[in-house]
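S.K.: one predicted model, sequence on top.
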Amino acid sequence: MERIPYLGHTIYRWQVGPSTFLALPEKGARLMHWNVTLGDGSVRDLIHWPELDQLDDIAKVRGGNPILFPFNGRTYDRSEIGFWRADDGVRRPMPMHGFARQGEFRVKRLDERGFSAVFVPGAEAKEGYPFDYEFVVSYRFEANAVYVELELTNLGQAPIPWSAGHHFYFNLPWSEGLTRKDYVLEVPAARTVRRNESGQLVDGPRLQPRETLDNPALIDTVHTALRGHQFQVTERTTGARLRFRTGFSNTTAKDAAVVTWAADDKVPYYCVEPWMGPPNAPETKIGLHHVGPGQTQKFLVDITHG
């Protein structure tokens, strides 16, 4: 592990076997980049990071893996976007994807295989999510895999709601000359949904078990009612793939979801996002988890390249 100066900050670089990882733990606990050196000496970029000239607003950077906490996507209160209502009946503000991706973190562990960082709530987070808790993001890097754990511990006396997730920006294509039609997504979902203008979940497009990533129906679609906890993206010409696996500790995986998204068909990335549940969980109650006093829950994701 080595320290590297980058745009006025110090980022960290890990070399684990053929894999190289870059991260900025203090800013959003952001994993920035992952590439793999192949047997022929070429380098395959897996997680996208754009060229930047400053890092003043890291939440808006479309790259790496923004952490979505305490809630995925947009929240609504009685059809009004940007708010949520807790069990105490109080309406509170909540930005899209919550506070963590733009938040400050304190490094708890930094070693040759990864890091753990603790969220330090600012004034906005304290107003919108006024609970006594510890939220920790932990990464473990392996030769051809990354493991990430989101852990929420309730330090107070009342249950704490959450429905967190990841916003991985994967580089696409992996190989020169290919396009999205050369990549196949396989998600064992029995249902797809989307969010309407009032925040409610409505039926999404009817999709096949295997879809190529050039299908526009995949964009902004939530894959749910999962029949398993593994899914994958495969490059058809080479058979190279990314295998995803999700898991939960001390809570149920019943409403877990996978979101597929890209800004348009020209961007050099494609997002495949494991979420604890669909968007607007505080209002719909679908995918909403509660951590009891003194308890800890975890959402675990690992991605393997092979």
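M.R.: Arrived safely, thanks for sending.

S.K.: from now on I want contacts and neighbour counts done on CA atoms only, so please keep to that.
M.R.: Will do.

S.K.: residues near Glu112, how many?
M.R.: 13 (other CA atoms under 10 Å).

S.K.: isn't it right up against Arg13?
M.R.: No - contact criterion CA atoms under 8 Å: Glu112 and Arg13 do not qualify, at 9.5 Å.

S.K.: neighbours around Ala262, how many?
M.R.: So Ala262, with other CA under 10 Å, has 19 neighbours.

S.K.: and it, how far from Phe170?
M.R.: 10 Å (CA to CA, to the nearest Å).

S.K.: shared neighbours of these two, anything?
M.R.: Common neighbours of Ala262 and Phe170 (criterion: CA atoms under 8 Å, 6 or more residues apart in numbering): Tyr269, Tyr270, Cys271.

S.K.: which residue ranges of the stretch 151-300 of the chain form helices?
M.R.: Taking DSSP state H, counting those that start in this stretch, the helices of the stretch 151-300 of the chain run over residues 281-284.

S.K.: put this beside the first:
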Amino acid sequence: MKYTIENEKLLISVNLTGAELCQIQSVQTGKEFMWDANPDVWASYSPVLFPVIGAIKNGFVKYNEREYAVPRHGIVRNNPNVKLVRKTENSLTFGLQYDDVTLKIYPFKFEFQITYTLYDNRIIVSHEVTNHGDEPMLFSLGGHPAFKCPLSDDEVYEDYYLEFEQVETESTWLLEKDGLVGNHTKPILHNTNVLHLNGHLFDHDALIFKTLKSTQVSLRSTKSGQVITLHYADFPYLGIWAKPNANFVCIEPWLGIADNADSDQNLENKEGILNLESKAVFKALYSIEISE
């Protein structure tokens, strides 16, 4: 089941399973901006990442001397127990709350909500995490939206580039074969705000940036001039990824990161982990801006 809302500029749809944004369409032109989740390539549109991001070392984390097998990217992605909390003329809110099943793989009494709000030519993606437990709660969260690339039939992948808000000199942290973050880096941005796309850019998996100055990045075409801009000021980490030679690109804002290869697997020591006090609420948002 999916839910749809629209305004005078954009139509969006969200799958109930996983609360996954699955469509961004121009109302005026009918143009689609989201990847189509072709199962032969990558069968997702925009996974919601909570309470972990990416791979977990050996498939489990440790907390209070117990082991918890948290799935890769967490427990919201592909989850059929997500509920529609609220639908308004311009927003959709979905939620997932702890139960006996989640407590076996993630030891905290959480409530997670994600809201998609249409505002003019923007989709605002708002996250709200509540700690219903009596102890501090440890978690990460992030987005994984996949955008169609190229956007037009008369373009190719190499016509596109990413334009960062600021000039950057930044390296990517290299992933090991099991998806863990290694201790080696590779220079990617050299005093520039432009990263050109090509079919081999992701041959060694995602680009992972930890210290970008920019808080927004745009997917641009040298031919059509169309622009998709992701604003991510609340998210200190950024991932860029696609399957090699696939016709999409993911721009991923993260609060947290995959496990380090030398991780001790203790959740409290995990890089980028957030600490939420008992009964407290955490909020963070990013937005997707469509310019035609």
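M.R.: Perfect, thanks for sending it. Note that this is a predicted model, so its numbers are computed, not measured.

S.K.: okay, the shared contacts of Ala262 and Phe170 of structure 1 in TSV with neighbour count and distance to Leu213 of structure 1 next?
M.R.: Output for those, formatted as TSV (neighbours: other CA atoms under 10 Å; distance: CA to CA, whole Å):
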residue	neighbour count	distance to Leu213 of structure 1
Tyr269	26	11
Tyr270	24	8
Cys271	26	10
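
S.K.: which residue is nearest the middle of structure 1?
M.R.: His166 (0.7 Å; CA atoms, centre = their mean).

S.K.: tell me who's in contact with the counterpart of that residue in structure 2.
M.R.: In structure 2, His166 of structure 1 lines up with Gly143, judged by TM-score structural alignment. By CA under 8 Å, 6+ apart, the contact set of Gly143 of structure 2 is Ser46, Pro47, Val48, Leu49, Glu252, Pro253, Trp254.

S.K.: cool, and Ser175 of structure 1?
M.R.: Arg44.

S.K.: hmm, try it at 10 Å
M.R.: By CA atoms under 10 Å, 6 or more residues apart in numbering, the contact set of Ser175 of structure 1 is Val43, Arg44, Asp45, Asp182, Glu235, Thr237, Thr238.

S.K.: separation between the equivalent of it over in structure 2 and Val52 of structure 2?
M.R.: In structure 2, Ser175 of structure 1 lines up with Ser152, judged by TM-score structural alignment. Using CA to CA, Ser152 of structure 2 is found at 34 Å from Val52 of structure 2.

S.K.: try Leu174 of structure 2
M.R.: Taking CA to CA, one finds Leu174 of structure 2 at 19 Å from Val52 of structure 2.

S.K.: how far apart are the longest helix along structure 1 and its match in structure 2?
M.R.: As assigned by DSSP state H, the longest helix anywhere in structure 1 is helix 123-128. On superposition with structure 2, the mean distance recorded for helix 123-128 of structure 1 (mean CA distance after the TM-score superposition for structure 1) is 2.6 Å.

S.K.: may I see the buried residues of that helix?
M.R.: For helix 123-128 of structure 1, the neighbour count (16 or more other CA atoms under 10 Å) marks Ala125, Gly128 as buried.

S.K.: surely Asn79 of structure 2 meets Leu16?
M.R.: Yes - between Asn79 of structure 2 and Leu16 there is a contact under CA atoms under 10 Å: 8.8 Å.

S.K.: which of the two has more neighbours?
M.R.: Taking other CA under 10 Å, Asn79 of structure 2 and Leu16 do not tie; Leu16 has more neighbours (20 against 16).

S.K.: which one in structure 2 is furthest away from the centre?
M.R.: Distance from the C-alpha centroid of structure 2 peaks at Glu65, with 29.9 Å (CA atoms, centre = their mean).

S.K.: how near is that residue to Gly272 of structure 2?
M.R.: 21 Å.

S.K.: just Trp35 of structure 2 next, same as before
M.R.: Taking CA to CA, one finds Trp35 of structure 2 at 28 Å from Gly272 of structure 2.

S.K.: settle it for me: which of those two has more neighbours?
M.R.: The neighbour comparison of Trp35 of structure 2 against Gly272 (other CA under 10 Å) goes to Trp35, with 25 against 20.
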